[in-house]
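Trainee: Predicted coordinates and the sequence they were generated for:
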Amino acid sequence: MLKRILLIKGFFKDPDKKSFFKIIYELFIYGWAKKEFPTDYFRKFLYRKGVTNITSYLSLKEFYSIIDSKKILVPDIATILESKLSFSLFTDKHNLPAPQIISYNIGKNFYFNSKHYIINSKNELIDFFAKVFNNSKEAALFLKPINGIGGKGCLLFNKEQFKLQINDDCYNTLVNHNYLHQEKIMQHPTINKIHPNAINTLRINTYLDTDGNSHVISALMRFGSGNLVTDNESSGGFYIALDIENKALKGVGRQSMSRNGNTFTHHPDSKVKLDGFKIPYITESIELTLLAAKMLPTRIIGWDIAITQKGPVIIEGNSNPSLNMADIAYGGLCKHPLIKNILDEIKN
């Protein structure tokens, strides 16, 4: 709660505010309607001019009622999603398209081609990845923490440069944490037109109804910026709504209050216009997530999907997806029929 209140400081710098008296009035209305302290009034930019349907946005209490509900979340399934190693083994078992595991490490214990290596020095780490590159024929490896979130701690090793990349800090990071080492995804050239430095992913939130039918709640796309190798908004990227019917980006790109709530009509690096930009393989991406959702029956999952030249691949699934991005991008999820059904089911 305190963290959310501290984020309000971005509100004071925002030039696109409603009048003072309008904000005070709406704070009362939102708090009264949601029956809680209205911190998300600020976090979701409801104070901005042009936002009228303020009670259509999920409150903090409504959000937690969904993701903490025993009717919605299945803890045993959530553990598969939370461990990137477990999830990767799951997708392999069920022949779901996903990045291939090349090697991995649990602290100083490294594994490749069914062999175990104990790494005790930077030179031994360099020798290990030399063996991986020489035997796997991969040109690059994407390393991510097995239990990481928000794209933090991810590394990209290139075959021609990895010896220089593995410095003392890199060595200490790897041997003191658990990492998955995957093939580098080759992103579709259409997506590269917007931002080629990161794998820019779709975030598709799915819902399983009480009859076991899977549905899409929302779909967004996230883009990295600068030299970031990840697209996570928490790492400096941004998100934008996806028009599923027209297979195109819709509206403006957005960042959270922690990033001052910046909005983008064009990508800040490539200057490509976002609204209306056609995204390939949208239908296939939707179909893939609806299929995968039925295989992991925790009832709400946020899927991260990368688009390659051959089609969509699942990067990961999130058992506790932040609905905040979708709530903002879609102008309030409380008016969504599926969210209404979920909230009604939880109350009954």
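Mentor: Great, that's in hand. Nothing here was measured: the structure is a model prediction, and the numbers come from that model.

Trainee: okay, CA-based contacts and neighbour counts for the rest of this
Mentor: OK.

Trainee: Surely residue 120 touches residue 108?
Mentor: Yes - between residue 120 and residue 108 a contact is recorded at 6.9 Å, counting by Cα atoms under 8 Å.

Trainee: Between the two, which has more neighbouring residues?
Mentor: residue 108 (19 against 12; other Cα atoms under 10 Å).

Trainee: what's around residue 343, how many residues?
Mentor: By other Cα under 10 Å, neighbour count at residue 343 equals 15.

Trainee: Determine how far the strand or helix carrying it lies from the middle of the whole chain.
Mentor: Following DSSP states H and E, one finds residue 343 within helix 337-347. Centroid displacement of helix 337-347 relative to its chain, using Cα atoms, centre = their mean, to the nearest Å, is 23 Å.

Trainee: what packs against it?
Mentor: helix 60-67 (3 or more Cα pairs under 8 Å, 6 or more residues apart in numbering; DSSP states H and E).

Trainee: residues in contact with the helix it packs on?
Mentor: Residues from elsewhere that reach helix 60-67 (Cα atoms under 8 Å, 6 or more residues apart in numbering): 34, 36, 39, 40, 72, 73, 300, 320, 323, 342, 343, 346.

Trainee: can you state the direction angle for that helix and helix 337-347?
Mentor: 80 degrees (axes from the mean of the first three to the mean of the last three Cα atoms, to 10 degrees).

Trainee: can you give me the offset of helix 60-67 from its chain's centre?
Mentor: 19 Å.

Trainee: mind listing the helices for this protein?
Mentor: 2-6, 9-13, 20-34, 40-43, 60-67, 75-82, 84-93, 122-136, 162-165, 168-175, 189-192, 282-295, 324-329, 337-347 (DSSP state H).

Trainee: A further structure is provided below for comparison with the first:
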Amino acid sequence: MKFFLARFNQIREDNNPKKSWSKIIKEVITLSIQNKRIPTYYVKTFMYLESSGNYKDFLTLDEIIAINSSPKLHRLEYTTLLKNKLASALYFEKCGLSIPEMPSYNVEKLFFHKSKFERLETTADLIQFFRKVMQESQKDSLFLKDHGAHGGADCFLLKLGDLEAKLEEIEPILLNGSFIHQETVLQHAELNKIYGHSLNTMRFETYIDRDNKKHIRTCYIRFGANGSVIDNSSAGGIGVPVNIETGQLYEKGFKRASGLNMANIYLEHPNSEHPFEGFIIPHFEAAKQLVFDCMKFVPDRYIGWDVAIAANGPVLIEGNGSPRLRESPHGFKSSAIGREILNEIYSK
């Protein structure tokens, strides 16, 4: 009950132009009858806004599952590769793609650096290991990511200045988990003007059609907020749609609802107060080219690619074989590519 009350309050308190209450209720009832379940995504995707367009253009939960699990779009060898951050990082490195340098990694208590590995048991072992790795690779920080985590979970920033305190904090997680240890990407100064505490990545959703033509269906950039070092929506990040042709941000940023926390819409970043509309992402054409290069090496037909912009150009952070299909501000089925994808996966 608290969940539904939170969603109701979001609609009520949202000051953006909304559909009438009668229209909202009619749409929710219609979707509930058609799908035989309450459309909890109605509020999360801002379908109650006047600007959202046709409510029937938005994906149902069953359609999202169908796209992400369709054997017509996905092959097991590619989705498995992308789910494992260690395997994909090693593969992308061999492909010659622009990715963060990975000086070390661990599989539970086995820690690998260069051509050697050693077994670590204590915080003191960890401190000695990471100090050596940072000194030899000339890095003053490393970003640690769990091999199989997604949505920004189990990610840690190690800084040489507070190495001991951080490793004491995460020692049980690190020694009982498996992590890649990558260099910290130095974000382009222009993006730091909007939010500089996290690496703000673009998500490109790509599609390869039946004629093997490659498309970028949509692109948006995620900004961290409130001191967070990750930009994911699960950590309160804000997603802003990007014009695929120009690399310019659109007017509004969207913060997704999570649990009892309400979604929100922003015209500017809530911390820096930098407006979104008209901001041009540096090296955007090079970022698009990087994504098309990625599709050559992982030709799964629908993938979400996360790309950061460093001072000297784009950097691939990771690929996602089951991306969270982006629909704000308009529904997936509002585009010709979206309709084509659904027609194919449901055709016999």
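Mentor: In hand now; what should we look at? Because the structure is a prediction, the values reported are computed rather than measured.

Trainee: sorry, back to before: contact partners of the helix holding residue 343 of the first structure?
Mentor: 62, 65, 66, 69, 71, 217, 333, 334.

Trainee: Please tabulate those residues in CSV, including the columns neighbour count and distance to residue 90 of the first structure.
Mentor: Shown next, in CSV, are the contacts of helix 337-347 of the first structure (neighbours: other Cα atoms under 10 Å; distance: Cα to Cα, whole Å):
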residue, neighbour count, distance to residue 90 of the first structure
62, 15, 31
65, 16, 28
66, 19, 25
69, 12, 24
71, 14, 23
217, 19, 23
333, 22, 31
334, 19, 33
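
Trainee: Go through those and name the one nearest residue 254 of the first structure.
Mentor: Closest to residue 254 of the first structure out of the contacts of helix 337-347 of the first structure is residue 333 (16.6 Å), distances taken as Cα to Cα.

Trainee: My guess is residue 177 of the first structure contacts residue 106. True?
Mentor: Yes - if you go by Cα under 8 Å, residue 177 of the first structure and residue 106 touch, sitting 6.6 Å apart.

Trainee: returning to that earlier point: mean per-residue distance, the helix holding residue 343 of the first structure versus the second structure.
Mentor: For helix 337-347 of the first structure, the mean deviation from the second structure after alignment is 1.1 Å (mean Cα distance after the TM-score superposition for the first structure).

Trainee: could you give me the residues in the second structure that that helix aligns onto?
Mentor: Mapped onto the second structure using TM-score structural alignment, helix 337-347 of the first structure covers residues 336-346.

Trainee: buried sites along the matching stretch?
Mentor: For stretch 336-346 of the second structure, the neighbour count (16 or more other Cα atoms under 10 Å) marks 337, 338, 341, 342, 345 as buried.

Trainee: now the spatially closest residue to residue 324 of the first structure that is not a sequence neighbour: how far from residue 338 of the first structure?
Mentor: Leaving out its chain neighbours, the residue that sits closest to residue 324 of the first structure by Cα to Cα, 6 or more residues apart in numbering is residue 44, at 7.6 Å. Look at residue 44 of the first structure and residue 338 of the first structure: by Cα to Cα, to the nearest Å, they are 20 Å apart.

Trainee: Kindly report the same for residue 288 of the first structure.
Mentor: The value you get for residue 288 of the first structure to residue 338 of the first structure, if Cα to Cα is used, is 20 Å.

Trainee: cool, residue 344 of the first structure as well?
Mentor: 10 Å.

Trainee: Could you do residue 221 of the first structure as well?
Mentor: Distance, residue 221 of the first structure to residue 338 of the first structure, using Cα to Cα: 20 Å.

Trainee: Now do the same for residue 195 of the first structure: its match in the second structure.
Mentor: Under the alignment by TM-score structural alignment, residue 195 of the first structure pairs with residue 195 in the second structure.

Trainee: Against residue 99 of the second structure, how distant is that match?
Mentor: 22 Å.

Trainee: Which one of the two is surrounded by more residues?
Mentor: residue 195 (24 against 20).
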